[in-house]
Structure formats: structure tokens, C-alpha cells
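# Let me see the structure of the following:
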Amino acid sequence: MRTFTLRVSLLLLLTTGTAFALDEPGQDLPFLGRYPGSIIDSYKTAHYDEVIIPLGILGQKGFTKSETVEGQVTYIRYKVPEDRSPLEFIRNYQQALQRAGFHVLWQCTDHGCRTPDADVAATLWRGAPTRYTGGAEIFNFENGRMLSAEHRATDGVRTIVFINDNTLFGHSQDASVYAVQTKPMQNGMISSDTGPLTRESMAGALIQQGRFAMHLPFDFKQATLRPDAQPTLTALSQLMEQHPSLRIRLEGHTDQVGSAIYNRKLSLSRALAVKSALIAHGIVEQRIEVTGLGATRPIAGNDTDAGRAQNRRVEVVDLSPGNIARLRPTNTTITPTTTQVPTMNSTPITE
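Below you'll find the model as predicted:
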């Protein structure tokens, strides 16, 4: 995804009272400013992806309660002034979010954020440019706070924010801000109606959207791939050979004909069949995750043959963003659709 240099005029520096760096890798959220004196250390935005939003404490196997939210994503990591505590930082953000019409879904403090056997790291967004492998987010439970909040516009669009503020190793304070605005994925970017997908079109879709759909020919109500599926599978295997760091998830989908249990089983079997075909082409098994979603995520109506045919698909999702040389799409921002959301005051609120 595109990052860009934010250059702030002297007039803005003087009028806001906030010390912005002249060459930061990104910008504040349009509806939520920064704590005064903070500097953007890392930034990334994606047009469409999924993020795990914590709604409960961190346990040994991840968060005890969470929600996976899909939509437009922005990640910002701030360096916070060392003379400001996580309490003051989070409380100011909570006040600003509530003034903007958000309500707090969950928050925690220090050791109350975890179980005794919890790890100190978890991955919320694989695409996040954190300092750790796989986009892992570090949670320091000695002096840290977390906050999840939600805004619902009148048209149903949700904007969800998660903030994690830690004092690392007793001195350096980092704050990570994740924001997701729910929106439908842009479909129809690739079609196999005019012929097999090519390696180039697959790469372009992963660059632009992070995923694409394959409408592969299977035997009726079976997970057996027909021979005319091979050109598409060959193209995908060639793409993965060309980019050896690329990891993918295969998501199986069906129409709504049949029971939910049957459809989920069939969708998983078909995704596994694609995985087996890729392995047969020499792709290492560990680079491919598989899931079956049945009829839970239709992209067309199920009341016509054409719509049901569109819903029967295997989607390829990029789990390692950045491994394919990226184009430069126009930067997008997250803005609640129908409500004017104010920014934070430039002066901290103390209690």
C-alpha cells in the first residue's frame, strides 16, 4: 500500500501547537488527531483487508474475545512523549472518541489485559508494519493500556478503532492505532468468463485488492477438479514460484443450495483440492492456509443460476502483503460516512 511523506507548513505548526515531524511516513486519521508531541513512526493503509479487534483479555491462544472486521484499514504507530503516561494518553483518546460519537467496546489496564499464561504478542493485522515478524503487536503488561471503540453511522457503516499504548522497557512509549471502516469489497476485478486467469492478472489483483476469486470447474456437488481447471491452477503456481515469500489463504465458498453444514464441508473440501493441486505443482504446503466458509459470504444473489454460479468460488487471499512488487494506488482515508467527526483538541485534558 502507498505511503507518502507528510509535509506540514510553518503556519500549521504554529497554529496547532503540536510538533509534527516534517518527514513522517503518513498522516493522522481524518477524524482523530494525535496526542500533542507525538510523532508518526510507522504508517500503512489498505483499501480492503481484515483486522482482529480485541474485545477481551489476551490468553495463551490469543484474545479470549475478539471480532474480525473487514473493510478499509489504517495502521499508525506513534512515538509518544516520554513524560506522558499511558493513562493520560488513553484517557484523552477515550474522551475524543466519545465526543466524536464513538462508544467504548472494551478497555483494560496493565496485568488486567492478560491471563497469567498469556504471550506478550499477538497479530491483529498481518499487513501492519510493526517492528516484529508477521505484523505481531507487542503487549507490555507492566505499564500499558488498550481501548476498542466503535462508531455506527446512520447508513450502517461501522468505524472501529483499537488503540494499544505501552511503555516499552521502562522508557520508550509506543502507541499503535488500528482503524477499520466496514465496506463491501470491490468485486468483479477479475473474471474468468473470458478465459483462464493469468499470472499477471492474479498479481495485479493481489496488489490492488489483496485477493481474487477463481470460479473453478468442479464435478457437480463434488470436490473433484475437472481438467479444464488446470490452466488457472498452473498460473497460480507460477505466481507463487515467482514470489517465493508469498503466502496465501484459500477460502472455499458455495451457493445457498443445501444445508449450512453440507455447504461448509463442501467449500472446505474444494479449497483443500486446490491446495493439493498447488502442492502437486511443487508449492510448499506451509505457504497455503485453507478455510471453508460455505454460503456465509455471497457476492451475488442466490435466486438465479447466474448468481449462484458467482457464489461458487475459491478465493485467494494474500497473507504476506508487500511480497509482490506493488503498484502505487491512490491513497485513501477512513471517514465516517454520515457524521462529522471532530479531531482531538490540541491541548491535553487532565483530571
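# For the rest of this, base every contact and every neighbour count on C-alpha atoms.
Fine.
# What are the neighbouring residues in contact with the nearest residue to residue 182 once chain neighbours are set aside?
Spatially, and ignoring its direct neighbours in sequence, residue 182 is nearest to residue 71 (4.3 Å; C-alpha to C-alpha, 6 or more residues apart in numbering). The neighbourhood of residue 71, defined by C-alpha atoms under 8 Å, 6 or more residues apart in numbering, consists of 47-50, 180-185.
# give me that answer again for 10 Å
The contact partners of residue 71, taken as C-alpha atoms under 10 Å, 6 or more residues apart in numbering, are 46-51, 158-159, 179-185, 334.
# With residue 202 instead?
Applying C-alpha under 10 Å, 6+ apart, the residues contacting residue 202 are 190, 208, 210-214, 232, 235-236, 239, 316.
# Another sequence for comparison is provided below:
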Amino acid sequence: MAAKPGFDINSVPVSSVALPPFPYLAYPDKLDDGYKHNTQDSDFDEVQLIAGHDLRTVEGKVSRRFFPHNTIGMSAIGSVKNHENAIKLLGGVLVNDIVPADPEFRKLHPEQDSVLAQKMHLPGISNGGKNYHVYLLRTDKTNIWFVVSIFDDDNLTWLLTVEEKPLQQSVGFIKADAMAASLQTQGHVALYLPFDTDSDVIKAEGKTAVDEIVKLLRADSKLQLNIEGHTDNVGAAAHNKTLSLARAQAVVKAITAQGIDATRLNALGLGAERPLQDNANEAGRAKNRRVELVKR
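Modelled structure (predicted):
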């Protein structure tokens, strides 16, 4: 069987419709306030959703909401159709050609339901993975994704909105003298360099951290370091290990490009083998996605 082509985001036309405030979709008018449930929203998070026939990772502002549509006499299909009509009026287009519970999809992603649900920000897979709908709304400024899915024996509607946007950096990078102190007392220091998602490309804002590592090495000509790449546990272990090594190598390349002898550096990829915190939530996973300098 021939491989199915990947999803082309440009196949979705750009909408010129004036949009309401984020998260763009309102609860049904008849729904009592006590049934309006908002989980913790995030100004910046990562979500994997289905576009075409496979997962696509998107980053940005995220809203997660759910409500029991049966309390207002609304059926599951009625809820789906209501939300679909509202999204289409804004210019959104249905973009998933497969659902999480489909055997074809599970062959590509055989991990446990709980792991997959965590990546997709869903309450589950087996109990609602057959009624799952992803819509894309493109504007001249960003992409907005909507996920409408049904859970709890077809009685609960789960709404996920992701407005793509870059991270607003709020944490500064550690300076060379602080790195030196940590290496002296602990033998290692963790750095959170910004990379593109699932990529070994260091983002432009990471140059400051690289410059500080170079200052560290120039200040101590005898210092030798292992540059260790670490990931969270989302995705295949082999892929994470390969990615972590590629990121460590990218850091070495950026350092040696400024004249540091490559023999003083050794790149290692450890994947998710040495987490700093629990991978069960995004805060822990963010701490585990790091590059460590380890004194040799």
C-alpha cells in the first residue's frame, strides 16, 4: 500500500472573518454555569493533534474545556454538528482523516492509551477515540486549531483550542560565572536552550546561552565538558535518544564555531533516561527537556 501524503497546511484557505476573543467558541446558551468546566489553560504549551493521517505538533496558547451536553438535551452528534457549524462560520476546515482509535493510527502510535492521551491533551483514547474532530482556522497572523471530541458514554463534549504563537521568554540564561560555580560544586549544570519542536536547530534566542558557555571555556583553558542532551518521555525512546544526541551535537558545533577546541567537548544523547522531574505533567516534562554541561 502506498504511503499517504502528509498534511499540507496550505490546502486550508486563509479566513478573513472577524474573530471573537480566545478561545473563540462559547458554551451552549442553555448550559448551567455549574456544568462549565475549564481545566488549567496555558499561555504556552505543546499539543499533538491529528492533521491528515498522523499527529502534528503545535505550540501556543491552549484552552481545555468540557461540559455534559446531555444535561441540556443535546446528543453527541448534535454537539459535534453545532461546534462544526460555528467553526465553519469562522472559516475553519475539518482536517483529520483518521481518529485516535483507528487501528491504522494505533499501528503508528502503539503506546499506552494514557501516554497518547497525555500528548494529545485528551481525557482518554479508547472511550472517545472514535468521535474526534480537528479543525484548522488560518488567519493572516496565525493558525488556530480546534479539537471537538466526545467522551463519557457519548455524554460529554471535550473542547480544545490552540492558537499558535511563539514562547514569550521569561527566564534568562545562566551566566558563565554561575555555570563555573555549579560545575565546581556539583560537577554539572542544566541549561534550557530553545530548540524548534522535534528538531536539533537552536533558536536564535539561544545564542546568548551559547556565548556564555564559550566565555566559561575561555576563562578556564583546562576545562573539558560532556554536553548531554536530555528529553522528556513523550514519543518513542529510540527517537528521543537520537534527537537528544543531535541537539547535544548542535550545541558542540555552535561552541566550536567560536574557536573552542572540539577535543574539549564530547556530545552525548541520553533521551529520557535521566529525568529531573516526573514526566506526568507539562511542568515536569519541561524540566526534563534540557542540555547539561558535565565536567569531565
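# Got a TM-score for the pair?
Overlay of the two chains. TM-score (TM-score structural alignment, normalised by the length of the second structure): 0.51; 201 aligned residues with a C-alpha RMSD of 4.9 Å.
# rewinding a little: would you mind checking the contacts of residue 71 of the first structure for buried ones?
Neighbour-count burial within the contacts of residue 71 of the first structure applies to 46-51, 158-159, 179-183, 334; the criterion is 16 or more other C-alpha atoms under 10 Å.
# Go through those residues and name the one nearest residue 173 of the first structure.
residue 179 (19.9 Å; C-alpha to C-alpha).
# element containing the aligned partner of the closest one in the second structure, please.
Residue mapping for residue 179 of the first structure onto the second structure gives residue 161, with TM-score structural alignment as the criterion. According to DSSP states H and E, residue 161 of the second structure maps onto strand 156-164.
# average gap between that strand and the first structure?
Per the superposition on the first structure, strand 156-164 of the second structure and its aligned residues are separated by 1.6 Å on average (mean C-alpha distance after the TM-score superposition for the first structure).
# Now the element after that strand, going C-ward?
Going down the chain from strand 156-164 of the second structure, the next helix or strand is helix 176-186, by DSSP H and E.
# from the middle of its chain, how far away would that following helix be?
On the basis of C-alpha atoms, centre = their mean, to the nearest Å, helix 176-186 of the second structure is displaced by 31 Å from the centre of the chain it belongs to.
# and if you look at stretch 97-114 of the first structure?
Taking C-alpha atoms, centre = their mean, the mean C-alpha location of stretch 97-114 of the first structure is offset from the chain mean by 20 Å.
# buried stuff in that stretch?
Those buried within stretch 97-114 of the first structure under the rule 16+ other C-alpha under 10 Å are 97, 100-110, 112-114.
# just stretch 55-66 of the first structure next, same as before
Neighbour counts using 16+ other C-alpha under 10 Å place 55-59, 62-63, 66 of stretch 55-66 of the first structure among the buried residues.
# among those residues, which are in strands?
Here DSSP state E is the test, and the buried residues of stretch 55-66 of the first structure give 58-59, 62-63, 66 as lying in strands.
# still on that earlier bit, for the helix or strand where the residue nearest to residue 182 of the first structure lies, grab the matching residue range in the second structure.
Remark: residue 71 of the first structure resides in strand 66-80, with elements defined by DSSP H and E. When strand 66-80 of the first structure is aligned against the second structure using TM-score structural alignment, it corresponds to residues 55-69.
# can you give me the offset of that stretch from its chain's centre?
Distance, centroid of stretch 55-69 of the second structure to centroid of chain: 12 Å (C-alpha atoms, centre = their mean).
# From the buried residues of stretch 55-66 of the first structure, pick the one nearest residue 286 of the first structure.
Of all the buried residues of stretch 55-66 of the first structure, the one sitting nearest residue 286 of the first structure is residue 62; the distance, using C-alpha to C-alpha, is 20.9 Å.
# I'd like to check which residues are in contact with the closest one.
The contact partners of residue 62 of the first structure, by C-alpha under 10 Å, 6+ apart, come to 54, 56, 114, 118-124.
# and if you look at residue 241 of the second structure?
For residue 241 of the second structure, the contacting residues are 229-231, 247, 268-273, by C-alpha under 10 Å, 6+ apart.
# hang on, the earlier thing: now, the contacts of residue 62 of the first structure that are in strands?
Assigned to strands by DSSP E, the following of the contacts of residue 62 of the first structure qualify: 54, 121-123.
# What count of nearby residues applies to residue 61 of the second structure?
Other residues lying near residue 61 of the second structure total 22 when counted by other C-alpha atoms under 10 Å.
# Can you tell me which of the contacts of residue 241 of the second structure are buried?
Restricting these to buried positions leaves 229-231, 247, 268-272, with burial counted as 16+ other C-alpha under 10 Å.
# can those go into a markdown table with extra columns for distance to residue 286 of the second structure and secondary structure?
Below are these laid out as a markdown table (distance: C-alpha to C-alpha, whole Å; DSSP: H, G, I helix; E, B strand; the rest coil):
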| residue | distance to residue 286 of the second structure | secondary structure |
| --- | --- | --- |
| 229 | 13 | strand |
| 230 | 11 | strand |
| 231 | 9 | coil |
| 247 | 15 | helix |
| 268 | 19 | strand |
| 269 | 17 | strand |
| 270 | 16 | coil |
| 271 | 13 | coil |
| 272 | 12 | coil |
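# Check the residues you listed and tell me the two furthest apart.
Comparing all pairs in those by C-alpha to C-alpha, the longest separation belongs to 247 and 272, at 13.5 Å.
# what lines up against residue 50 of the first structure once you look at the second structure?
So, by TM-score structural alignment, residue 50 of the first structure is matched to residue 46.
# quick one: contacts for that match?
Taking C-alpha under 10 Å, 6+ apart, we find residue 46 of the second structure in contact with 57-62, 119-121, 162, 164, 197, 282.
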